[in-house]
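A.B. asks: Structural data only, the sequence is not supplied:
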């Protein structure tokens, strides 16, 4: 434990899902924070995204027995819950959404509430919990997806978890839900691998729609900073301006970017400036028609037991042609959140990192 003259504000921390993309960056910042003692990570895959000074435990958020024993042993003051399946899971694995996002969150909240040590609980939510896009400058009061809505299992179960976390707030355990924009940065896979697949080899580069629709993004570094600010505000309300516990906060760079600009930054790194000058722009109605046809065919032929591929899902269509923007004024005011913005440089670095990683993985397969 780090020597100091007074107790650390964050104390011992537990990051559930700390080997994931956002979790990796959160653990990195916690290890550098002088107000943090030991950093424990619980993840079902502790063979990736590791830091030398963090302490790793293999386990799953759905395993209540392991969780309870770990919390009793390490006595964390702060718990970060960043575990979730990726949004693009195939339909055959949809049960994981309920198991992790709903049942796992419920179990972790119960264990944290029962522990005399745990004082703060920070949940990694998402802007995808907001119902009925497109969205323009949406605030935290906007309706979430109803829990009965089955159109998108990721969005529905994240909405349920978001509500569970905020409802669990009380005198014994202070909670907060952080609704992240679409995260990007080094070690990103989801959202980056798919775009790289679209431009691999000599594939035609295709843009859907005019390309002026905006998307709310957050660098992994900014996301990690917001988590730590929220934790410190829960533990010491004097650090906040107004209420934080039991609240939700939109978290992003505070600078929405055109969706297709984001994509083109990735394409430029992967294929070069010359290659992306020849991008084919298709009218939005073509993808709208394709999505509807595929949805109906699968509904008729499989009784909705098989879902369309990611690129032909309604969610993909909405991000390709509609804007999704969200206000972070609440986080700026109450958490004193001041995001650092260098979108193109951070995304280009993340793309180069992923290309190098993919190359090394391919080389290992050949050996």
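C.D. replies: Arrived safely. Source: prediction; values computed, not measured. Residues are numbered from 1 along each chain as shown.
A.B. asks: C-alpha from now on. contacts and neighbour counts both.
C.D. replies: Fine.
A.B. asks: So which elements touch the helix or strand containing residue 67?
C.D. replies: Per DSSP states H and E: residue 67 is located in helix 64-74. Packing contacts for helix 64-74, counted by 3 or more Cα pairs under 8 Å, 6 or more residues apart in numbering; DSSP states H and E, involve helix 105-114.
A.B. asks: tell me the contacts of the closest residue to residue 48 other than its chain neighbours?
C.D. replies: Setting aside the residues directly before and after it, residue 48 is nearest to residue 19 in space (Cα to Cα, 6 or more residues apart in numbering), at 6.4 Å. Residues touching residue 19, when contacts are defined by Cα atoms under 8 Å, 6 or more residues apart in numbering, comprise 41, 43, 45-46, 48-50.
A.B. asks: thinking again about what came up before, if you count neighbours, what's buried in the helix holding residue 67?
C.D. replies: For helix 64-74, the buried set under the neighbour-count rule, 16 or more other Cα atoms under 10 Å, comprises 64, 66-68, 70-71.
A.B. asks: Closest to residue 81 out of those?
C.D. replies: For those, the closest approach to residue 81 (Cα to Cα) belongs to residue 67, at 12.1 Å.
A.B. asks: here's the one I want to compare it with:
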């Protein structure tokens, strides 16, 4: 059985939907940001907190858990700057509690959902796994601290892990049953689609004078189902002993500009956006794109769904509430 912590959240629920086809799945989620309706009925669900040993111990005692996949982090950059305690407590301290209970019960396979925010503002056009990690906010720092903990735990306790770093998960499941549902919403694609559904008056573009082809920032977007498939391939590599301690980037390797994303949303929805040009935001680099060559070469994974497919799936899901 695989324990998915945060399996009622956006990325976690999409992972579970794919994983239940191959493994028995147990979800642990405290539903702080997750949604009951996103829980796959084929999985066992336990409401509880990864930072509470009294919630964790009975789970590990009752179920034959062979690996843990961790998606239960807070991930809003702005909020992490305003309330760093919240981020270090949940993302670091609570993860330590989870790892402690795992080791107590001799569960030594761990998949960690990390972030390319660990790189901060990279100097390279394409970010590699060995690029300098210098996060510029508590969210990115909290993820990097856990990565460093995993390195130490592997050496000291034999904990095997795969860290997966990625930027912008987007899109919805092809079934239309689950999609991106954050409150507050901060991600570009759902913000545009909410605007095109009439839920927002406009969409803001922060900066049009960047050194890119159209002057707007370029970011790496990846379909959430592509992400789920990468996590499963990483899990299989741990379980069959091909990998013991590894870090991979997950990205499309190309990047799309803010203008390209808006135009593609307009094309898919056949609706016109009201775009408001605004000043640059502090700390926004011109380009953030990750190379996934390493995971392709070692595990055979690559992102296969393009921007139009990402937006099309998200649009079908968002329209359900229209």
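C.D. replies: The structure has been received and is ready for your questions. This structure is a prediction, so every number in the text was calculated from the model and none was measured.
A.B. asks: Let me know the closest of the contacts of residue 19 of the first structure to residue 322 of the first structure.
C.D. replies: residue 49 (33.4 Å).
A.B. asks: That closest one: how many residues sit nearby?
C.D. replies: Neighbourhood size, residue 49 of the first structure [other Cα atoms under 10 Å]: 15.
A.B. asks: hang on, isn't it packed against residue 22?
C.D. replies: No - taking contact to mean Cα atoms under 8 Å, the distance of 10.2 Å between residue 49 of the first structure and residue 22 leaves them out of contact.
A.B. asks: Now do the helices in the second structure.
C.D. replies: Taking DSSP state H as the criterion, the second structure contains helices spanning 10-19, 53-62, 77-82, 84-87, 95-104, 138-157, 188-196, 224-239, 258-269, 293-299, 307-319.
A.B. asks: what range in the first structure does the fifth one sit on?
C.D. replies: Think helix 95-104 of the second structure. Aligned by TM-score structural alignment, helix 95-104 of the second structure falls on residues 105-114 of the first structure.
A.B. asks: residues of the matching stretch that come out buried?
C.D. replies: Within stretch 105-114 of the first structure, the residues scored as buried using 16+ other Cα under 10 Å are 105-109, 111-113.
A.B. asks: Reformat these as a markdown table; add distance to residue 37 of the first structure.
C.D. replies: Written out in a markdown table, the entries for these read as follows (distance: Cα to Cα, whole Å):
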| residue | distance to residue 37 of the first structure |
| --- | --- |
| 105 | 24 |
| 106 | 26 |
| 107 | 25 |
| 108 | 21 |
| 109 | 22 |
| 111 | 21 |
| 112 | 18 |
| 113 | 21 |
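A.B. asks: Which of those residues sits closest to residue 56 of the first structure?
C.D. replies: Of all those, the one with the least separation from residue 56 of the first structure (Cα to Cα) is residue 108, at 17.4 Å.
A.B. asks: who touches that closest one in this structure?
C.D. replies: Under the criterion of Cα under 8 Å, 6+ apart, the contact list for residue 108 of the first structure reads 61, 64, 67.
A.B. asks: what do you get for residue 201 of the second structure?
C.D. replies: When the contact criterion is Cα under 8 Å, 6+ apart, the partners of residue 201 of the second structure are 195, 274.
A.B. asks: What of residue 229 of the first structure?
C.D. replies: If you count contacts by Cα under 8 Å, 6+ apart, then residue 229 of the first structure has 335-337 around it.
A.B. asks: ok, 7 Å please
C.D. replies: The contact partners of residue 229 of the first structure, by Cα atoms under 7 Å, 6 or more residues apart in numbering, come to residue 335.
A.B. asks: Aligned against the second structure, show me the partner of it.
C.D. replies: Taking TM-score structural alignment, residue 229 of the first structure has residue 233 as its aligned residue in the second structure.
A.B. asks: Identify the residue of the second structure aligned to residue 65 of the first structure.
C.D. replies: In the second structure, residue 65 of the first structure lines up with residue 54, judged by TM-score structural alignment.
A.B. asks: could you list every residue that touches that match?
C.D. replies: In this structure, residue 54 of the second structure makes contact with no residue, judged by Cα under 7 Å, 6+ apart.
A.B. asks: From residue 13 of the second structure, how far off is it?
C.D. replies: Counting by Cα to Cα, to the nearest Å, the gap from residue 54 of the second structure to residue 13 of the second structure is 24 Å.
A.B. asks: Residue in the first structure paired with residue 45 of the second structure?
C.D. replies: Counting by TM-score structural alignment, which is the criterion used here, residue 45 of the second structure corresponds to residue 56 in the first structure.
A.B. asks: Just give me the neighbour total for the residue lying closest to that match once chain neighbours are set aside.
C.D. replies: When the adjacent residues along the chain are set aside, residue 56 of the first structure lies closest to residue 41, with 4.8 Å between them (Cα to Cα, 6+ apart). For residue 41 of the first structure, the tally of surrounding residues (other Cα under 10 Å) stands at 25.
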